[in-house]
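A.B. asks: what shape does this take:
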Amino acid sequence: MSTINKTINHFMEYQGSCLCKGVTFKVIGNFKSFYLCHCSYCQKDTGSAHAANLFSTSAKLEWTKRETEITTFQLAGSRHQKSFCATCGSALPNLQMGDKLLVVPAGSLDTGLEKRPDAHLFMSSKADWDEALEEIKKFEGFPE
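C.D. replies: I've put the predicted structure just below:
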């Protein structure tokens, strides 16, 4: 698995996949923003403290392998949308706002990402346990 992004005519190329590798994709272009969203919807759909999503209005998404189905869920009455592999459940990119906005889950990328998050969003909704996490023990793998 490559950990280096390719530069193509001043645009970056990123490779990505789901956990079971039934779906692979590439994104050609640059990301405008990178947000860590702590809203209650993102907590529910990630099962974690926040979602980590990259956004672009100019990058192009190309599916390079689709051996499994891609399912998209739109939460009624909201702008919250998530695409995922129907086999393994991994979050996958999707187009929103009339296909004008590409949203890419940062964890779905297989290539390195130099861009750092721009901001934490919806901190008023953050999980109660999402506090001073940098202070807790750290392990390189499972604890012994």
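A.B. asks: okay, CA-based contacts and neighbour counts for the rest of this
C.D. replies: Fine.
A.B. asks: roughly how far does the residue nearest the centre of the chain sit from residue 48?
C.D. replies: Residue closest to the average C-alpha location in the chain (Cα atoms, centre = their mean): residue 105, at 0.6 Å. As judged by Cα to Cα, to the nearest Å, residue 105 and residue 48 stand 14 Å apart.
A.B. asks: next, the structure of the following sequence, for comparison with the previous one:
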Amino acid sequence: MSETTLNGSCLCGAVKFQVRGEPQRFYHCHCQRCRKASGSGHASNLFLTDASLSFSQGEALLKRFKVPEAQRFARQFCSECGCAVARSVPELNAVLVPAGTLDDEAPIQPQARIFWDSRAAWSCAGDDLPRFAEYPA
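C.D. replies: The predicted structure follows:
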């Protein structure tokens, strides 16, 4: 797939972002951290590599929380409405985009459900996506 440009925003519209890069992975993550961060049974995250992230509005409103003991888990969000927004992941040379914040259509479809073994018993399961106990190989 070639480089893609995607636009997104937070719930209140105060933060607007643009990401450019190669869409690589689109996962529904069922780990406990993603469930807590999303308030749902999973988080749906799109990863773009060799990517750049810019904010056209509201960058001063951004807050970031990183779980201290986590290798990579962090959450970037609008301090007005609490909505998660895209964030850089330097360790992966990538940008993570919470898929629900996109104003454009995602360029790829979800590819897998990850951390399936730690899902909540009530979490959705009505599709044929591959399931992985942790990260796929």
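A.B. asks: circling back: trace the residue nearest to the centre of structure 1 over to structure 2, please.
C.D. replies: By TM-score structural alignment, residue 105 of structure 1 lines up with residue 98 in structure 2.
A.B. asks: what strand or helix carries the most far-flung residue of structure 2 relative to its centre?
C.D. replies: In structure 2, the residue that sits farthest from the middle, by Cα atoms, centre = their mean, is residue 121; the gap is 22.2 Å. Element membership for residue 121 of structure 2 (DSSP states H and E) is empty, with no helix or strand holding it.
A.B. asks: for residue 7 of structure 2, what are its contacts?
C.D. replies: 16-19, 102-104 (Cα atoms under 8 Å, 6 or more residues apart in numbering).
A.B. asks: rerun that using 6 Å as the cut-off
C.D. replies: 17-18, 102-104 (Cα atoms under 6 Å, 6 or more residues apart in numbering).
A.B. asks: who's the closest spatial neighbour of it, skipping the chain neighbours?
C.D. replies: Distance criterion Cα to Cα, 6 or more residues apart in numbering; nearest residue to residue 7 of structure 2, sequence neighbours excluded, is residue 18 at 4.5 Å.
A.B. asks: secondary structure, neighbour count and distance to residue 31 of structure 2 for the contacts of residue 7 of structure 2 - can I get that in a markdown table?
C.D. replies: Converted to a markdown table, these look like this (DSSP: H, G, I helix; E, B strand; the rest coil; neighbours: other Cα atoms under 10 Å; distance: Cα to Cα, whole Å):
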| residue | secondary structure | neighbour count | distance to residue 31 of structure 2 |
| --- | --- | --- | --- |
| 17 | strand | 22 | 26 |
| 18 | strand | 17 | 27 |
| 102 | strand | 20 | 22 |
| 103 | coil | 15 | 25 |
| 104 | coil | 12 | 26 |
